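Student: below is the sequence, then the predicted model.
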Amino acid sequence: MGLCFSSSSSPSPNPPNYSGSTSNVGFSATTSSFGKSQFSEIASGSIDSEGSLPFCSPDGQILERPNLKEFSFGDLKSAAKSFKGDTLLGEGGFGRVYKGWLDEKNLTPAKPGSGMVVAIKKLNPESTQGFQEWKSEVNFLGRLSHPNLVKLLGYCWDEDELLLVYEFMPKGSLENHLFRRNPNIEPLSWNTRLKIAIGAARGLAFLHSSEKVIYRDFKASNILLDGNYNAKISDFGLAKLGPSGGQSHVTTRVMGTYGYAAPEYIATGHLYVKSDVYGFGVVLLEILTGMRALDTRRPTGQQNLVEWTKPCLSSKKKLKTIMDGKIEGQYSPKAALQAAQLTLKCLEHDPKQRPSMKEVLEGLEAIETIHEKTKESKTRNSHHNSHQHPRQRVVRV
């Protein structure tokens, strides 16, 4: 199939919630030989050809079997008001995403405006992503449970209809907020950006525990935000189980999104756990600069964000020229420089030189501490100055 990348050079057609990777996989439901009876074995907890998920983490868990509801197409059609236009959240490579309503207790269809809001992803039969990604999503998200991974509630396979049902993420994607497709969206503050980066890092660190799951398509549109701007990683269609038996990498057909994919993966097809770290570095760079990883509308030499800004990340003076103007004055120069230096480490050309996601998370938490201390210091000084006695005026008589 060759190199199959989606480009982020212009505003993405991905939906504001649960966006899929665009045009990057050559499978469809109609071309798969994978039978429904085989899928039922996966859904009931059998290990499939991808292997098991044996690791665990203090902040998350691996379920022995997917804890998912099997929906009928009729129920989801009813929950999403027959998939009418006013429930459409957006459209991506996988298909369309609709808003739906389910009863919180038994997950049966509920009237619009009542019960629990969900997002229903409906496969387009002509989709280039198709069945294999749908299966991967069920297999991974059905078993992985973590506060920073989006929750998959269930699935539907009804003849030719393939659907996935997720928790609804009211704030949409990080991409929408950083690049503000909607002019009514307020710019993200430095504090919120740091919170989102830390949440996403926790999610990736969990996936990498024991070097078992490589996410493979880390980008701003796949980071979703709940009502409190807590970050959750979504879209596991390209996820792979990582190297085993002493291997350093897995070799696979190159898939992903241009601008975020690691150089060694593009060049060789060798996929490392630290290939995800590179993608995280690109997103961190977008968070700092407020600019897209790839944008052909920028001047020549500035279209690829990593190539253009990398020389600026180790200098406090140069860094100032690329930082997002919308957060000016909200961060300490020390915190910004540390964030830039951490980004630079993630973007190392040699995967062995990149930090682990655990180390990245620790670095981000240290930056958050710097910011909190700076804020406390300013508050104390302000409080102290406000309580100083004003000079007494001498009145001569």
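Tutor: Perfect, thanks for sending it.
Student: alpha carbons only for contacts and neighbour counts from here, please
Tutor: Will do.
Student: tell me the buried residues in the top helix by length along the chain?
Tutor: The residue-count maximum for a helix in the chain (DSSP state H) belongs to helix 357-386. For helix 357-386, burial by neighbour count (16 or more other CA atoms under 10 Å) applies to Met357, Val360, Leu361, Gly363, Leu364, Glu365, Ile367, Glu368, Ile370, His371, Thr374.
Student: contact partners for the second one?
Tutor: It refers to Val360. Residues in contact with Val360, defined by CA atoms under 8 Å, 6 or more residues apart in numbering, are Ala201, Leu342.
Student: quick check: it vs Ser275, distance?
Tutor: The spacing between Val360 and Ser275, counted by CA to CA, to the nearest Å, is 14 Å.
Student: check the first one too.
Tutor: Going from Met357 to Ser275 by CA to CA gives 11 Å.
Student: putting a second one here so we can go through both:
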Amino acid sequence: MYTKVEGGADPPSEYPKDPPPSPATDTGPDKLELRVFRTADQIEELRVPILPRCFEFSELVAATGNLKSCALDYFYGGHLEDGQVVAVKRLKQDSGAQEFLTQVFIVSQLNHPNIVKLIGYCTYGDDRYVVYELMPLGSLRDHLHDLPPNKEPLDWNTRMKIAEGVARGLEYLHKMNPPVIYRFISSSNILLGEGYHSKLSDVGVERFCPTHAMTEYGYHTPEDLLVGEISVKSDVYSFGVLLLELVTGRKAIDIERCHGEQLLVAWACWLLTYESKVMHTCMADPLLQDRYPLISLYQALSLASQCLNSQAEHRPPIEYIVDKVSQLASQTYGSKTATA
């Protein structure tokens, strides 16, 4: 059930409906056609003849220094001969070669500023590798949790900018035909580029990644845990968890905290039942040191509460989330809009 958060807007009685799927078209065996909804009333057709680059194993060894003993599901940075900076990841081996190549081809056609670009692949014996653009600032988790004493925490404006990027990446996937369900939102899977530009990682190849074999428990939806049901609203729920992480600075699951505070969603939803400014202000990350616009804090908690609705059909669509989180990102700390 939706919880009214003081300072947040009431949820609409009915969210806008998702746009109807476009009719299938026959593009012939030599073309892959992806239909991408840019807006609710505009569809852009992409005919993609470009193939992902097939790397020789020796090229990747030269680029990274050594891959022969690299661990599964870890990124290894390197420079190609043309100077391009890339990240190489070794995947697990229990999938068929044709299945892997087909998935890599499809994923390489995804083109959005908030999705990590897959450049190419490599097969070497039974080993399989994927090559991505390098995200120099690492994962969101590296900048949000367990910070060393000399590391500056993320400020409010940066956190909301990161949330906006994640929402826009999800919107792109959900508006494809058929919709692509990401399923694996977590602070570990959101990678950051220059200026803390956020991108979704491992889109489409998560099934080949050992750490994605089970979605991190703290991001699971109730319906997934109960009956294994997955939909685009599963991503919406997980986004709500991520938004809570950004606001509170807490991990989705933290077994080092006292009983009752180990599960972020359970702890936050309990506090959100209280219509109290004091209670909600206490949820903000202490590392922010009160440097955030109060109205934006209440609005962010309101949006997270809507995303975490236990009933999937009552969670907002991704377009609504993008609109709201974009407003949050525009309300920078210290601005007249933010403090009004």
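Tutor: That came through fine. Keep in mind it's a predicted model, so treat the numbers as computed, not measured.
Student: fetch the TM-score of the aligned pair.
Tutor: After superposition, the two chains reach a TM-score (TM-score structural alignment, normalised by the length of structure 2) of 0.79; 300 aligned residues with a CA RMSD of 3.1 Å.
Student: show me how far the longest helix of structure 1 is from its chain's centre.
Tutor: 25 Å (CA atoms, centre = their mean, to the nearest Å).
Student: do the same with stretch 146-162 of structure 1
Tutor: Distance, stretch centre to chain centre, for stretch 146-162 of structure 1: 17 Å (CA atoms, centre = their mean).
Student: and that stretch, which stretch of structure 2?
Tutor: Stretch 146-162 of structure 1 corresponds to residues 112-128 of structure 2 when matched by TM-score structural alignment.
Student: ditto for stretch 351-358 of structure 1
Tutor: Stretch 351-358 of structure 1 corresponds to residues 312-319 in structure 2, going by TM-score structural alignment.
Student: buried residues in the match of stretch 146-162 of structure 1?
Tutor: Buried residues in stretch 112-128 of structure 2, counted by 16+ other CA under 10 Å: Asn114, Ile115, Val116, Lys117, Leu118, Ile119, Gly120, Tyr121, Cys122, Thr123, Asp127, Arg128.
Student: thought the second one was touching Lys199?
Tutor: Yes: applying CA atoms under 8 Å as the test, Ile115 of structure 2 and Lys199 come out as touching, 4.6 Å apart.
Student: any residues in contact with both of the two?
Tutor: Gly169.
Student: just give the closest residue to the counterpart of Arg292 of structure 1 in structure 2, not the sequence neighbours.
Tutor: Alignment note: Arg292 of structure 1 maps to Lys251 in structure 2; criterion TM-score structural alignment. Leaving aside its sequence neighbours, Lys251 of structure 2 sits nearest to Glu245 (CA to CA, 6 or more residues apart in numbering; 6.1 Å).
Student: what about that neighbour, how many neighbours?
Tutor: Glu245 of structure 2 is flanked by 23 other residues according to other CA atoms under 10 Å.
Student: and the aligned residue in structure 1 for Val180 of structure 2, how far from Leu144 of structure 1?
Tutor: Under the alignment (TM-score structural alignment), Val180 of structure 2 maps onto Val213 of structure 1. Using CA to CA, one gets 10 Å for the distance from Val213 of structure 1 to Leu144 of structure 1.
Student: what of Leu76 of structure 1?
Tutor: Distance of Leu76 of structure 1 to Leu144 of structure 1, computed by CA to CA: 23 Å.
Student: same check, this time on Ala239 of structure 1
Tutor: Between Ala239 of structure 1 and Leu144 of structure 1 the computed distance is 12 Å (CA to CA).
Student: these two: which is more packed in?
Tutor: Leu144 (24 against 18).
Student: ok, and the closest non-adjacent residue to that one?
Tutor: Spatially, and ignoring its direct neighbours in sequence, Leu144 of structure 1 is nearest to Ile62 (5.0 Å; CA to CA, 6+ apart).
Student: list the contacts of the one you found.
Tutor: Shown in contact with Ile62 of structure 1 (CA under 8 Å, 6+ apart): Leu53, Pro54, Phe55, Cys56, Arg143, Leu144, Ser145.
Student: before we move on, what about Gly95 of structure 1?
Tutor: Listed by CA under 8 Å, 6+ apart, the contact set of Gly95 of structure 1 reads Lys121, Lys122, Leu123, Asn124, Ser127.
Student: what is the equivalent residue in structure 2 for it?
Tutor: Alignment note (TM-score structural alignment): Gly95 of structure 1 maps to Asp73 of structure 2.
Student: what's the counterpart of Met279 of structure 2 in structure 1?
Tutor: Correspondence of Met279 of structure 2 to structure 1, assessed by TM-score structural alignment: Lys318.
Student: need the strands for the stretch 1-150 of structure 1, in chain order.
Tutor: With DSSP state E, counting those that start in this stretch, the ranges of strands along the stretch 1-150 of structure 1 come out as 4-6, 61-62, 69-70, 88-91, 95-102, 116-123, 144-145.
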